[in-house]
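Engineer: coords below, sequence missing:
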């Protein structure tokens, strides 16, 4: 697809997404994230005619726009990615055959651009707040308090994370817990006197097998050992080893069960010592937090001629888990339609960009105009359909 073959709205969206994708921003590189924040700030300044507040916490740069009055609607996104510097060389930005590609385009630089364009298009921005953070991909350690403070008192939070398969909105998400198990053993020469050592690699293997048994597929709970390290040289009994754990669960009770079990771990080998760090990172996003706003979105999509919306439950978490955990109505997955998040085939469907941006703008306006956050849009002569009925007809679900 060439620039001459798209309308002005799509052309402007693509130009801004390209600018943001070309500014690489891996979460752990604070200088790169700061450069990305400069690009996002310039984009917002141009579109909104407003300067963002730059909030730097523990080296991570976050941006916040408050566009007048007491915040009622929060647009929430992040500009950091999982892609290291240099990824553009192997995964170059491109737009071909209606598909946009590039590192971080789907998760979630397109969503950031969509948020700013949607905000710029609404007729009255009073009560609108926009928060774009710089550390979501590493668990939001420095932005969590900022997110929760900004969301409190809002009627709705719209999260610009990418959609689920087929463009479905993410109306239910698993909660996340993150742990690290560190083992301290004792080094020794592996060939001369291995018996004098305490093998931290063997101990960490015991711990990995123990935590893997905490998985409960029937409840949808996964406990996955991920990053693993042990030892220094091939002829030395490892004195130290560590493993990271990624835990996902639909139910807070399951998060607590796993948390207790992880903290009760004990060494298997004599003289080995273990240390547990981390814990419950964010609660599940329950369907109840999204159902009302999904109904409103479904009604607006129909009135805009965008067709039926569908919803999905997903294992991945987002900052929407944090706002839903506060009891704030939260609708997630409003960003780009496409696929391949964090993967080589990351991509965005170009034709959906203006459609989803228009839906977001309508949602913002509906809530700021007085739509309550339980799914009832302001009544008009042209739209008297019952929102709950519309939601049911368009695939609102709460699957496990």
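Structural biologist: In hand now; what should we look at? The structure presented is a predicted model; accordingly, all values stated were derived computationally and were not measured. Numbering: from 1, shown residues only.

Engineer: from here on, just use CA atoms for contacts and neighbour counts.
Structural biologist: Noted.

Engineer: do I have it right that residue 95 meets residue 105?
Structural biologist: No - using CA atoms under 8 Å, residue 95 is not in contact with residue 105, being 11.2 Å away.

Engineer: neighbour count: those two, which is higher?
Structural biologist: residue 105 (29 against 19; other CA atoms under 10 Å).

Engineer: what sits closest to that one if chain neighbours are left out?
Structural biologist: residue 21 (6.1 Å; CA to CA, 6 or more residues apart in numbering).

Engineer: kindly report the same for residue 212.
Structural biologist: Per CA to CA, 6+ apart, closest to residue 212 is residue 223, 5.8 Å.

Engineer: just to check, that neighbour is in contact with residue 254?
Structural biologist: No - assessed by CA under 8 Å, residue 223 is found out of contact with residue 254, at 10.9 Å.

Engineer: what about the residue most central in space within the chain, which helix or strand?
Structural biologist: Nearest to the geometric centre of the chain sits residue 318, at 3.2 Å (CA atoms, centre = their mean). Residue 318 belongs to no helix or strand when assigned by DSSP states H and E.

Engineer: residue 263 versus residue 132, what's the distance?
Structural biologist: Applying CA to CA, to the nearest Å, the value for residue 132 to residue 263 is 34 Å.

Engineer: more crowded one of those two?
Structural biologist: Neighbours were counted for residue 132 and for residue 263 using other CA under 10 Å; residue 132 has more, 27 against 15.

Engineer: put this next to the first one:
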């Protein structure tokens, strides 16, 4: 498993790098297709290759992504390394270790005929092209198990914040900044007021964060236009809806300025109700394997589990590597736990299949409205 993790980390897969993503997809196909005994369907959107191994009678979907946040060439100065049982390198935790564990888990199962696998390549960009495919395959399944990393202490993820993304454009009027600034409508000033107004929408548990800002093009001109981006995270869909309404209702502070709001809710939260039945199955599998007791954690970050859980499909996240530091040069994973976590995933899949035969899991599935 460590050798495979090294190979996968060195097979770089930056966001949007079509050639690199296809090369990585080739490697993953060579590992997974022989284990499942069926070929992958390479689903292309804008040239991006999503890998799907559908099952005819699909009861479980194993879900993950093989793109990372790291640009091409990162491994040249930060190669995969292992020291004292800890592996480091770009994407080692998020989420290439989870994929390696997934491959091993599949090899441990005596029958994978009812297990589908989907590995996408645009999750780090917000899943713009893979979301319809994720939702389609989730709705074909009784349960979705997501191989994103666990918490640093090994807890599985039973809830995640939902997220929204906005790009707000301010339109003003240009004028000479020194000679007649009063004839302009300063888009930078309007932007400043709107940034403060947006930040005030945050409440406890809901973050509303202005991020990228830009205004003007030259220092001696009143800025004619400006833009800023906003990142919103919340534990409930009601909170996301509230912030969405208020952002779209914003009005200009300066006379003659204009606002255009783009974007909206990207994904609703993953709620505990869809995860807890699967957590119990994972705990049972862990006990049978003699593993330490498993906890369920609330994670502020979002993943593709938000999409599947929002459909009412039983979803459990955090079944990947035990590590931390994702998206940072401190990224790490504990390779001494790779085998146990692969066995845990296999045992959880087997538990889902058994629970479905007994109709227990289907009864636990909540009814929600798809949006």
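Structural biologist: That came through fine. If you're wondering where the values come from, they're calculated on a predicted model, not measured in any experiment.

Engineer: so where do the helices sit in the first structure?
Structural biologist: Using DSSP state H, the helices of the first structure run over residues 8-21, 30-48, 87-90, 110-121, 144-151, 200-212, 252-263, 287-303, 320-325, 352-368, 387-393.

Engineer: and among the ones you listed, the most buried is which?
Structural biologist: Comparing the helices of the first structure by mean neighbour count (mean count of other CA atoms under 10 Å), helix 320-325 ranks first with a mean of 26.

Engineer: which part of the second structure lines up with that one?
Structural biologist: Mapped onto the second structure using TM-score structural alignment, helix 320-325 of the first structure spans residues 305-310.

Engineer: who touches the matching stretch?
Structural biologist: With contact meaning CA atoms under 8 Å, 6 or more residues apart in numbering, stretch 305-310 of the second structure is reached by 131, 134-135, 138, 144, 146, 160, 162, 267-271, 274-275, 314-317, 368, 370.

Engineer: again, but for stretch 253-269 of the first structure
Structural biologist: Taking CA under 8 Å, 6+ apart as the rule, stretch 253-269 of the first structure contacts 175-177, 198, 203, 206-207, 211, 214, 221, 247-249, 273-274, 276, 279-280.

Engineer: can you tell me which of those residues are buried?
Structural biologist: Taking 16 or more other CA atoms under 10 Å as the criterion, what is buried in the contacts of stretch 253-269 of the first structure is 175-177, 198, 203, 207, 211, 214, 221, 247-249, 273-274, 276, 279-280.

Engineer: centre of the first structure to the edge, which residue is at the far end?
Structural biologist: Of all residues in the first structure (CA atoms, centre = their mean), residue 192 lies farthest out, 50.5 Å.

Engineer: show me what that residue lines up with in the second structure.
Structural biologist: Counting by TM-score structural alignment, residue 192 of the first structure lines up with residue 179 in the second structure.

Engineer: with residue 180 of the first structure instead?
Structural biologist: Correspondence of residue 180 of the first structure to the second structure, assessed by TM-score structural alignment: residue 167.

Engineer: now do the contacts for that match.
Structural biologist: Applying CA under 8 Å, 6+ apart, one finds that residue 167 of the second structure lies in contact with 227, 228, 229, 230, 261, 262, 263.

Engineer: for ChimeraX, write the select line for the buried members of those.
Structural biologist: Here is the ChimeraX command that picks out the buried ones among those, judged by 16+ other CA under 10 Å:
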select :227,228,229,230,261
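
Engineer: in a markdown table: the contacts of residue 167 of the second structure, plus distance to residue 364 of the second structure.
Structural biologist: Shown next, in a markdown table, are the contacts of residue 167 of the second structure (distance: CA to CA, whole Å):
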| residue | distance to residue 364 of the second structure |
| --- | --- |
| 227 | 45 |
| 228 | 43 |
| 229 | 39 |
| 230 | 36 |
| 261 | 39 |
| 262 | 37 |
| 263 | 34 |
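
Engineer: ok, the contacts of residue 167 of the second structure vs residue 287 of the second structure, which is closest?
Structural biologist: Of all these, residue 287 of the second structure sits closest to residue 230, with 43.5 Å by CA to CA.

Engineer: now which residue in the first structure aligns to that closest one?
Structural biologist: Using TM-score structural alignment, the partner of residue 230 of the second structure in the first structure is residue 245.

Engineer: leaving aside the residues adjacent along the chain, what's closest to that match?
Structural biologist: With CA to CA, 6+ apart as the criterion, residue 245 of the first structure has its nearest non-adjacent residue at 4.5 Å, and that residue is residue 225.

Engineer: what's the local residue count around residue 49 of the first structure?
Structural biologist: Residue 49 of the first structure is flanked by 12 other residues according to other CA under 10 Å.

Engineer: ok, residue 140 of the first structure next?
Structural biologist: 22.

Engineer: residue 304 of the second structure versus the counterpart of it in the second structure, what's the distance?
Structural biologist: Counting by TM-score structural alignment, residue 140 of the first structure corresponds to residue 127 in the second structure. In this structure, residue 127 of the second structure and residue 304 of the second structure are 8 Å apart, going by CA to CA.

Engineer: ok, now residue 356 of the second structure?
Structural biologist: From residue 356 of the second structure over to residue 304 of the second structure the distance is 23 Å, taken as CA to CA.

Engineer: so which of those two has more stuff around it?
Structural biologist: For the pair residue 356 of the second structure and residue 304, the greater number of neighbours falls to residue 304 (24 against 17), based on other CA under 10 Å.

Engineer: who's in contact with that one?
Structural biologist: Counted by CA under 8 Å, 6+ apart, residue 304 of the second structure has contacts 64, 123, 127, 131, 134.

Engineer: what's the farthest-apart pair in those?
Structural biologist: Greatest spatial distance among the contacts of residue 304 of the second structure (CA to CA): 64 and 131, at 12.2 Å.

Engineer: and stretch 362-370 of the first structure, how far out from the chain middle?
Structural biologist: Computed by CA atoms, centre = their mean, to the nearest Å, the chain-centroid distance of stretch 362-370 of the first structure equals 23 Å.
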